[in-house]
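1. what's the 3D shape of this:
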Amino acid sequence: MANIKSAIKRVTVNNKKRANNGPQKAEMRSEIRRVESLVEANDVENAKAALQNTVKRIDKAVQKGLVHKNAGDRQKSRLTKKVNSL
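-> Now for the predicted structure:
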């Protein structure tokens, strides 16, 4: 464990941020998997609705710095292509 006061604070702050970021990233990945499963099932209407929620979730993750901007754009692009192919 760190001895310096600022280092101790950094450790606690990093632990709090990690505790908050993990579930948000997991939820984003779950949304992505949900859209992909709907695409495989050829469910057009539900896939489009799920895509909107997923794009919103990805944008929030990018805004908070959980995912790099280009990675978020790439995920959105790939999902949109899959949904539009239906």
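2. Every contact and neighbour count from this point should use C-alpha atoms.
-> Noted.
3. Now do the helix or strand K81 falls within: everything it contacts.
-> K81 is part of helix 69-84 when elements are defined by DSSP states H and E. Residues outside helix 69-84 that contact it (C-alpha atoms under 8 Å, 6 or more residues apart in numbering): I32, V35, E36, V39, V44, A47, K48, L51, V55, I58, D59, V62.
4. longest single helix anywhere in this protein?
-> helix 5-40 (DSSP state H).
5. And this one, please, so the two structures can be compared:
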Amino acid sequence: MANTKSAKKRVRSDARKRLRNLMVRSRVKTFIRKAEEAIRAGDASAAEAVRLACSELDKAATKGVIHRNNAARRKSRLMAKFNKASAAA
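-> Presented below is the predicted three-dimensional model:
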């Protein structure tokens, strides 16, 4: 357990950051899932869903919740799925 005043403060701030990171990661996963479902269903709204998912990934990377390369990789994979589905349609 933390003994010093600064260590106790660090525990509190880490707890706040952890909650924020959980919320952002959850939001990213939700948007990616919605985009992938729209792509699979062949909806006309798939392009908009992909755009929103990419935006959420960029926001998470900007906040430092995920690494920028992680965001870029996920966006690339999502766009590849979208382009493949668009070409098939």
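6. quick one, what contacts N21 of structure 1?
-> L66.
7. Distance of it relative to L66 of structure 1?
-> From N21 of structure 1 over to L66 of structure 1 the distance is 7 Å, taken as C-alpha to C-alpha, to the nearest Å.
8. picking up where we left off before, return the distance of the longest helix of structure 1 from the chain's centre.
-> 8 Å (C-alpha atoms, centre = their mean, to the nearest Å).
9. Setting aside sequence neighbours, what's the nearest residue to the spatially most central residue of structure 2?
-> By C-alpha atoms, centre = their mean, structure 2 has its centre lying nearest to V28, at 2.8 Å. Once flanking residues are discounted, V28 of structure 2 sits nearest to E56: 5.7 Å by C-alpha to C-alpha, 6 or more residues apart in numbering.
10. tell me the contacts of that neighbour?
-> R27, V28, F31 are the contacts of E56 of structure 2 under C-alpha under 8 Å, 6+ apart.
11. Would you quantify the distance from it to S13 of structure 2?
-> 24 Å.
12. about what we covered before: just confirm the residue nearest to the centre of structure 2 contacts A53, I think it does.
-> Yes: with contact defined as C-alpha atoms under 8 Å, V28 of structure 2 and A53 form a contacting pair (6.8 Å).
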